[in-house]
Each structure stands twice: as C-alpha cells, then as structure tokens.
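S.K.: any chance you can model this:
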Amino acid sequence: MKLGIITDIHEHVECLRAVLDELAGQVDQVVMVGDVVETGERIEETCQLLSDAGVIGVWGNHDFGLCCDVSVETRETFSHDVLQYMGSLKPRLEIGDCLFSHIEPWLDPHVLEDLWFFGGLPTEGERLDRIFGAVRNRLIFAGHYHRWMLASPTTISDWNGESSIQLGDGRHFVVVNALFAGHYAVLDTETYELMPGRTASPRLPRNSNHR
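M.R.: Just a heads-up that it's a prediction; the model follows:
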C-alpha cells in the first residue's frame, strides 16, 4: 500500500490541487496531518478538494474550532460541507504500524494549549524520550514544524527531505514539511521507503511562519 502524506495546507488551494493531482494514481490513500485552516476565506474550496480526493486525516491547532466542540456561532458561519469534512478529522490516526498526529504524541490533541505547543524542534534527548515513550507505534508522523525532520529514539538524522529514505529498521519519528510550500511525501508500507516530493507550486506561500 502506498500512502500520500500531506500537512499544513493553510488553505493554499493551488498548492493543494497541484499535489493532489501529482498523487492521483500514484497512491492508494492520502493522509492529511493537520492544519487545513488559515483565515477561513478559502476553506470551502480547500475542504471540497480534500473531500473529493477522499483524503483522511487529523486536526491541527488551526483546525480545532471546526473539529472539536464546535460552537453554535461556528455552525452558523460555515457550510454543511465544511463542517462535515472537518468533523471527519481525528485527533490521531493509526494505519498499520504508523501513527499520524499533528503534534508530538505526548501532547493531547484534545487540549488547545497542547495543540499550540511550540518549543522548537525536538532535538534534545528528553523530548525524544517523551515522543517514543508516549506511544508504541513503530513509525510516528507529525506536521506543525513546516520542515523535514527524522529521528530515532536516540539519534537526530541529518536527513532533510532531499532524497528517499528507508524506514525499515527500528522506530522513527518523521516531521513532514508543509504543503503550503509544495511539500508532500509518499510512504510504501510494504518496503517502508519514504519518498519526499515537491510540486512546482503556482503560488508562493503568504506566510511561512504560521504554526
């Protein structure tokens, strides 16, 4: 099985359309690792593209109000289709031995303060201990940081998404770079090859600093 992995869309519709077009026919399922929302101005079109492509996934810190404990005001503001798609997102998602979570797995995606936690990349031993101690999954995928990262329980790799890499041995924590900058990944769940990709985006990101 081949999984397309995308994260941190932030309503960048052109990038999303381009990446979904590239993944069509190449993967069996696209998994979205959080942060669909930016301002709400293009959320309708964003959700329509994700829904039409059958994309499953998890919510991020920007998505929380549309996914969990949705207020009456929010329900009156957004369309049924937006609420239906955003309501389908999970706090975490498991596929085989893979866990998908927008944030590090020791944080609680039901708690807004945890979703917004940003203490820099988890490069210290204590943070790695927390990540790998929180869950038993062999492969853990996250978004949120808008860059590539690969770690084992004891080592930070110098891999930076520039080439394919094998994840066949041991446990790994992988941060996938942001879709709004054109990045995505493909994981072969039989060979455990992770293949980063980047689309020739027709539109530059408006703000690469939003988390």
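
S.K.: please make it C-alpha for all contacts and neighbour counts, starting now.
M.R.: OK.

S.K.: need the contact list for the closest residue to G34 other than its chain neighbours.
M.R.: Counting by C-alpha to C-alpha, 6 or more residues apart in numbering, G34 lies nearest to G60, which is 4.1 Å off, once chain neighbours are set aside. Applying C-alpha atoms under 8 Å, 6 or more residues apart in numbering to G60 gives the contacts V33, G34, D35, V36, H102, I103, P109, L115, H144.

S.K.: on the three-state scheme, the last one is what?
M.R.: For H144, the secondary-structure state derived from DSSP: H, G, I helix; E, B strand; the rest coil is coil.

S.K.: want to put them side by side, so please do this one too:
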Amino acid sequence: MRLGLISDIHCNLGALEIALDQMSGRVDEILCAGDAIFQFRFSNEVVAKLREVGARMVLGNHEDIVLSRHGERVRAHPQTDPELLRWLAQQPRRIDTVIEGKRLTMFHATPEEPRCDYVYAGSARMQEFGELGADYVIYGHTHQELVQRVNGTLVVNPGSTGQPRNPGNGFRVSYAILDTQSGEVSVERFDDPTRPRQAVGGSR
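M.R.: The predicted model follows:
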C-alpha cells in the first residue's frame, strides 16, 4: 500500500490542495500527523478537505489548544463549523495499526509525555521511536523532513504541508509517500502558494 503522509498544514488550504492533487492516483490512503489548524484559528476548509478524502489523522499541539479550555472562543466563533469541530475532536492522539502485515505507529511529536518535544535526527528521544515495536513510525511537529532507520524501525517525518521552516529545502512545503511493502519513501516539495519563498517564521 502507498500512503500519502502530510503534517503541520496550519490552515494552509492552498498547499494542502496542491499536495492532495499531486498525490491523486499515486496513493491509497492519506495520513495526517496533526496540526491541521493553527493555534487559535480554525479552518473549516482544511478540516473538511481532510474528512472528505478520508484521511486518518492524529491530534497535534495546535488541535490540543483549540480543544482545551483555552480554545473556547475559537470553538464558539460563529464561523467555526460545529460538525467539523466534532469530527476533529474525535481524532486520536496516536494511531497504532497494521497495514499489509506491517505495524505502523503515528503521533504528532512524541509517543509519550512531554508531547511537544522537537525530535530531530540527532535528538536523544529519536531512540524511543525505535523501541515502539513498529515497522514504521510517522510523526511531524518539527516542520523538517526526515527519513531515518532506528534499529529496525523506519521513521518518517513528511515535514510541513503548510508552514515551511526548513532552510535545508529552501523553505518549501512538503509531503511524503511511503510504500509499505517495499519500505521506499519519497519526499516531495513545492513552493508555498500563499507567500514568497523567503518568508519564514511563525508559531510552532
């Protein structure tokens, strides 16, 4: 099975639509590693698109904010679609599944508390990802693409499909395609349609 991997969209509908269009016909399922929305800003369009394509999604720290007591004003805003908000609230913080005999685990940042740590290639916590008993671990949060084998586990971070902050790829948005049978991963990048390439920054 070929999985389309996206993460950290942060309300960027234009980038999400480009990524989905590029993956159309190339993947069997979409997995989203969280942060579809942006702190105190909800996006009916992004959440509706994820639901429309049947994406399997985990909650990120930005969803946690909106769904917590701190996000009461966002939830009560007249432009926030309550049905889409309910759909979002039903998503888990972690997915453990088996696809064609391969064990896959997905979470936003880390599998256990603290859940907002930034785990890069050289981070000490990366070792934890190889101790989960999974063939594949999918995560996001760092806004930087990563494909790394830890023990017997292939760890994949598709980067950000909406808020680029990786100077190593020219500050381009990204997504990844994982073939669960072969273990091959391709990372695809394109310019953010919403702003100039040199514009960077924003909340993590």
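
S.K.: how close are the two chains, by TM-score?
M.R.: Put the two chains on top of each other and the TM-score (TM-score structural alignment, normalised by the length of structure 2) is 0.79; 187 aligned residues with a C-alpha RMSD of 2.6 Å.

S.K.: excluding residues flanking it in the chain, which one is nearest the residue positioned nearest the centre of structure 1?
M.R.: Taking C-alpha atoms, centre = their mean, the centroid of structure 1 lies closest to V33, which sits 2.0 Å from it. Distances taken as C-alpha to C-alpha, 6+ apart place T7 nearest to V33 of structure 1, at 4.6 Å, with adjacent residues excluded.

S.K.: if I look at that neighbour, how far off is G40 of structure 1?
M.R.: 17 Å (C-alpha to C-alpha, to the nearest Å).

S.K.: do the same with F100 of structure 1
M.R.: 24 Å.

S.K.: same thing with P105 of structure 1?
M.R.: P105 of structure 1 is 27 Å from G40 of structure 1, by C-alpha to C-alpha.

S.K.: ok, these two, which is more surrounded?
M.R.: Higher neighbour count among P105 of structure 1 and G40: P105, with 21 against 13, using other C-alpha atoms under 10 Å.

S.K.: which residues sit in contact with that one?
M.R.: Neighbour list for P105 of structure 1: I131, A134, V135 [criterion: C-alpha under 8 Å, 6+ apart].

S.K.: helix/strand/coil for it?
M.R.: coil.

S.K.: wait, F40 of structure 2 sits on E72?
M.R.: No. Look at F40 of structure 2 against E72 with C-alpha atoms under 8 Å: they stay out of range, at 9.3 Å.

S.K.: mind checking how far the spatially closest residue to R115 of structure 2 that is not a sequence neighbour is from D117 of structure 2?
M.R.: Once flanking residues are discounted, R115 of structure 2 sits nearest to A109: 5.8 Å by C-alpha to C-alpha, 6+ apart. According to C-alpha to C-alpha, A109 of structure 2 and D117 of structure 2 sit 6 Å apart.

S.K.: which one of the two has more residues nearby?
M.R.: The residue with more neighbours, out of A109 of structure 2 and D117, is A109; 25 against 15, by other C-alpha under 10 Å.
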